[in-house]
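# pasting the structure only:
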């Protein structure tokens, strides 16, 4: 059933009219003065009342798209949230459902949206990629572009972040689907970052096209569950944050044809025993030249999800910094990198918005944060107070 949400004002209070559930669409200042090392920010709640939101896409004209994991896509514009029709059927269970959404770089002309979702049934599911054109509040010309080559038991580690490279190809992360050894199997898409064309096919210049033992879509492998992914459009550098087990969350620079080690190398702990994960020890990295050392390990557990690169002039002292969201940590980090080394980190939003699922920079230059909640996920904007 299609839903429409409209914010109205009554006696100075913002109310929402909603056919199913509740939502808050009028903007609200949550924190008037939020101090950081370089500038004071204002925290504004743009919209809320979302059910397990997973991703936000920022469109031209101050419009937003928010995915809800149960399988809904909401278009937010002028104080209204309209449920978009034509979303593909998704299999929702635990971490699965409707996941990432990004506009095509030429969205203004072609109206293409790309989205990831879990596809399958109660026995087995896969991470999948689709696209469709957004026309008014409908998805039309829908196409299923890609599905990982093996289905797994539903519920775990779908990955599913998307990011465009400057050449027009698309990076897509897929988690290990709860089976760690799959991340070292290059005949399996699980536990990898893929590089796909806009048509969902492997570009001919992918690093292992024609290799008998490596699937042509695989760009890098040895990943547990990448849920933060961003590309520097100037340099082409791709950055990713990924979940470790109990600890061992990582920030990586994604390079073509490289192995990032999971599960053979990890600083995380075993969930059951809380001891070292198998025989994986940090020093093993230096013994295996095929494996890439992470740029940074978040200790203690951060549970990273969502990653943005700061550009433009809204935050002049944050230029080139990464901002990473954290779920269980309920905070974000501003990360300063010099020559592929983290030289400084600043904690942001500790306990202010709850579990942070996504972080994006919009066309307006502002940073937006999406909080993950079962019934009241929210979309927030960080504004310099002197702006």
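Alright, I've got the coordinates. Predicted, not measured: the structure shown is a model, and the values here were computed from it. Numbering: from 1, shown residues only.
# rest of the way, CA atoms for contacts and neighbours
Will do.
# can you give me the strands in the stretch 1-150 of the chain?
Using DSSP state E, counting those that start in this stretch, the strands found in the stretch 1-150 of the chain span residues 4-10, 13-18, 28-35, 40-50, 53-59, 63-68, 72-77, 80-83, 98-103, 112-120, 125-135, 138-147.
# Deepest-packed of those strands, please.
strand 98-103 (a mean of 27; mean count of other CA atoms under 10 Å).
# Which strands or helices does it pack on?
strand 53-59, strand 63-68, strand 112-120, strand 162-164 (3 or more CA pairs under 8 Å, 6 or more residues apart in numbering; DSSP states H and E).
# One more to weigh against that first structure:
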């Protein structure tokens, strides 16, 4: 057993040096048909953005601020937020619009709350009245809260059936991702008012939180709906290597930490297994880690060759990752914006068909990719 573990450790070490485990292989950067426009700068670790129908943009900052950036160039601080407690990797996180926003003016956002000295992810909804929030309701609280300031997850998505999908990290307590009696290391599905969908996979099972949709997730910070197939794709951080890209499946166990393609940060082996019965295999994984955050599946008209491609921000490797699909198969990858040397926190397709990015720094930026043909 000692020899086996030693050989496995050497194999992982070799993969980190050569990226031999990145599936499928990535290509060299080739796209030169766009320019980068700085829309806004001097943002304080921005985390997410949402486009309003009138052309304005909502931006969250991890420090607890929500901003409304007007098409007229004016920047407004949104009031009426709940108590937010930034700590470590958490604070004010994702923000999305209700599918019926033009009618009900409702937004949803995730944030870190504090209770008796411990921190956890919560989700609220409220009515947006220009730059203030009204009728705020907290509709979900992840349990348990812990003292940890890492792995809050926190991406939000409305599924085609109108339910709300919430991603959660395991707060650095890796073994809890296989513990179905709590919310740590899972993806949650609820109705927009916080109630339970009647067809959740574990709704009436002993030992399972009824909001669970999946478990065995480490820290999901990107989720997107494919506009043509209706499939939901998501990615999650691995440890030292082993970032994953997956398709969301009801009731699935994604394996963390029982199976993984990564090592602990110390170099120690977390698991000798990369596959086990009853646990999902990723559509792609990355060794070494790219540290994925934010995600969109492009459906604009500005870049016809990018239709249906997945775009993922990379924090550690500081680039924009283009993942090319053929059906549900990943056939190629491309690294973009490497020369920017920016940690990319979020990626969104704008209503104008351009790609929008948030960079993760104390002088964070909102960037726009435009085709050169628009000059």
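Yes, it's here. Since the model is a prediction, treat every value here as computed from it, not as a measurement.
# Need the TM-score between these chains.
Once superposed, the chains reach a TM-score of 0.89 (TM-score structural alignment, normalised by the length of the second structure), with 346 aligned residues with a CA RMSD of 1.5 Å.
# before we move on, back to that, now render the helices and strands packed on strand 98-103 of the first structure as TSV, adding distance to residue 99 of the first structure.
Listed next are these as TSV, based on distance: least, CA to CA, whole Å:
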stretch	distance to residue 99 of the first structure
strand 53-59	6
strand 63-68	6
strand 112-120	5
strand 162-164	10
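# of all those, which lies closest to residue 377 of the first structure?
Among these, the nearest to residue 377 of the first structure by CA to CA is strand 53-59 (6.1 Å).
# Can you check which part of the second structure the closest one sits on?
With TM-score structural alignment applied, strand 53-59 of the first structure matches the range 46-52 in the second structure.
# related to what we said a few turns ago, who wins for proximity to residue 138 of the first structure among the helices and strands packed on strand 98-103 of the first structure?
Of those, the one closest to residue 138 of the first structure (CA to CA) turns out to be strand 112-120, at 11.3 Å.
# Against which helices or strands is the closest one packed?
Here strand 112-120 of the first structure touches strand 98-103, strand 125-135, going by 3+ CA pairs under 8 Å, 6+ apart.
# ok and it relative to strand 53-59, angle-wise?
Computed with axes from the mean of the first three to the mean of the last three CA atoms, to 10 degrees, the direction of strand 112-120 of the first structure lies at 170 degrees from that of strand 53-59.
# Looking at the helices and strands packed on strand 98-103 of the first structure, which is nearest to residue 7 of the first structure?
With distances scored as CA to CA, the stretch of those nearest to residue 7 of the first structure is strand 63-68 (15.1 Å).
# Show me what that closest one is packed against.
strand 53-59, strand 72-77, strand 98-103.
# Columns distance to residue 17 of the first structure on top of those, output as CSV?
Listed next are those as CSV, based on distance: least, CA to CA, whole Å:
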stretch, distance to residue 17 of the first structure
strand 53-59, 19
strand 72-77, 14
strand 98-103, 24
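# circling back to that earlier point, would you format the helices and strands packed on strand 112-120 of the first structure as TSV with distance to residue 14 of the first structure included?
TSV is the format used below for those (distance: least, CA to CA, whole Å):
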stretch	distance to residue 14 of the first structure
strand 98-103	28
strand 125-135	29
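# of all these, which lies closest to residue 110 of the first structure?
Between residue 110 of the first structure and those, the tightest spacing by CA to CA is seen for strand 125-135, at 7.3 Å.
# helices or strands up against that closest one?
Helices and strands touching strand 125-135 of the first structure, by 3+ CA pairs under 8 Å, 6+ apart, are strand 112-120, strand 138-147.
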